[in-house]
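# how does the following fold in three dimensions:
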Amino acid sequence: MSYDLAVWEGERPADNKIARRVFSDLYDRYLDGEIEEPPSVGITAYVTALLERWCDITEDVDETSPWSVGPLIDAASGPLIYFGMGWGRAEEASAYAAGLADSMGLICFDVQQDRLRP
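Reported below is the predicted structural model:
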């Protein structure tokens, strides 16, 4: 089981209910649909920055990576990435990931808490 975040490019939704709908629409289109699209430049830069902080789980010889999927970039398509973290590292990693998204002008949605972050 993992703690999941969704990060995307776009305008910040006015509230959590709208954010849930935007996330669902993006998920259906980019991750659950038949259209495969490479990650956008912004999402690629975001993943690169995450991996500068903690390595990809596929390269984690010391078992320090919080990511539950790998390669992490494979969790992205178009303007969206939907990725998980192990519960033991979720508090620290999700706070960092949310703050990073905000600093890069991206939207971060906490799937477990059904709310925008930070």
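# rest of the way, CA atoms for contacts and neighbours
Fine.
# Three-state assignment for the residue nearest to residue 58 when sequence neighbours are not counted, please.
Using Cα to Cα, 6 or more residues apart in numbering and skipping residues adjacent in sequence, the residue nearest residue 58 is residue 70, 5.5 Å away. Three-state assignment for residue 70 (DSSP: H, G, I helix; E, B strand; the rest coil): coil.
# compare with the first, here's sequence two:
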Amino acid sequence: MSYDLAVWDGERPRDDDEAGSAYDELFARHLESDDTVVPPEPRIAAYIRALVERYPDDGGGRGVWASPPVADEVPGPVVYLPMSYGAADEVSAYAAALAREHGLVCYDPQEERLRP
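Coordinates of the predicted model:
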């Protein structure tokens, strides 16, 4: 079981509905399709580096990430962060705060709401 967040580079949506629409579009364009490999945008790449510095991307399944390596979840302007449910409170709070520091949008697709 995992808890997931989506973080993307772009203007912050006005509300949860607008964020949900933006997420759906980004998901369809960048996360559903494995056809084209798009390198992460610079702000997303910097965000991921900072995130895995705090929560290493061990790739062995023993860390906080439900499907490491997290860097593989980064197509272009969006990153999808599946985290283990047991670590979700701590990691999602940090991931949302870090996204804000980097000027990125953080969205909770389970609750369909923006993370402050």
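# kindly provide the TM-score of these chains.
With the length set by TM-score structural alignment, normalised by the length of the second structure, the two chains reach a TM-score of 0.93; 115 aligned residues with a Cα RMSD of 1.3 Å.
# so the residue nearest to residue 58 of the first structure sits right up against residue 57, yeah?
Yes: if you go by Cα atoms under 8 Å, residue 70 of the first structure and residue 57 touch, sitting 5.5 Å apart.
# out of those two, which sits in the more crowded spot?
Neighbours were counted for residue 70 of the first structure and for residue 57 using other Cα atoms under 10 Å; residue 57 has more, 19 against 15.
# which residues touch that one?
Counting by Cα atoms under 8 Å, 6 or more residues apart in numbering, residue 57 of the first structure touches 63, 65, 66, 67, 68, 69, 70, 71, 72.
# which position in the second structure pairs with the fifth one?
Spelled out, it's residue 68 of the first structure. Matched to the second structure by TM-score structural alignment, residue 68 of the first structure sits across from residue 66.
# what about that match, distance to residue 59 of the second structure?
Applying Cα to Cα, to the nearest Å, the value for residue 66 of the second structure to residue 59 of the second structure is 10 Å.
# of the two, who's got more company?
Between residue 66 of the second structure and residue 59, counted using other Cα under 10 Å, the more crowded position is residue 66 (20 against 13).
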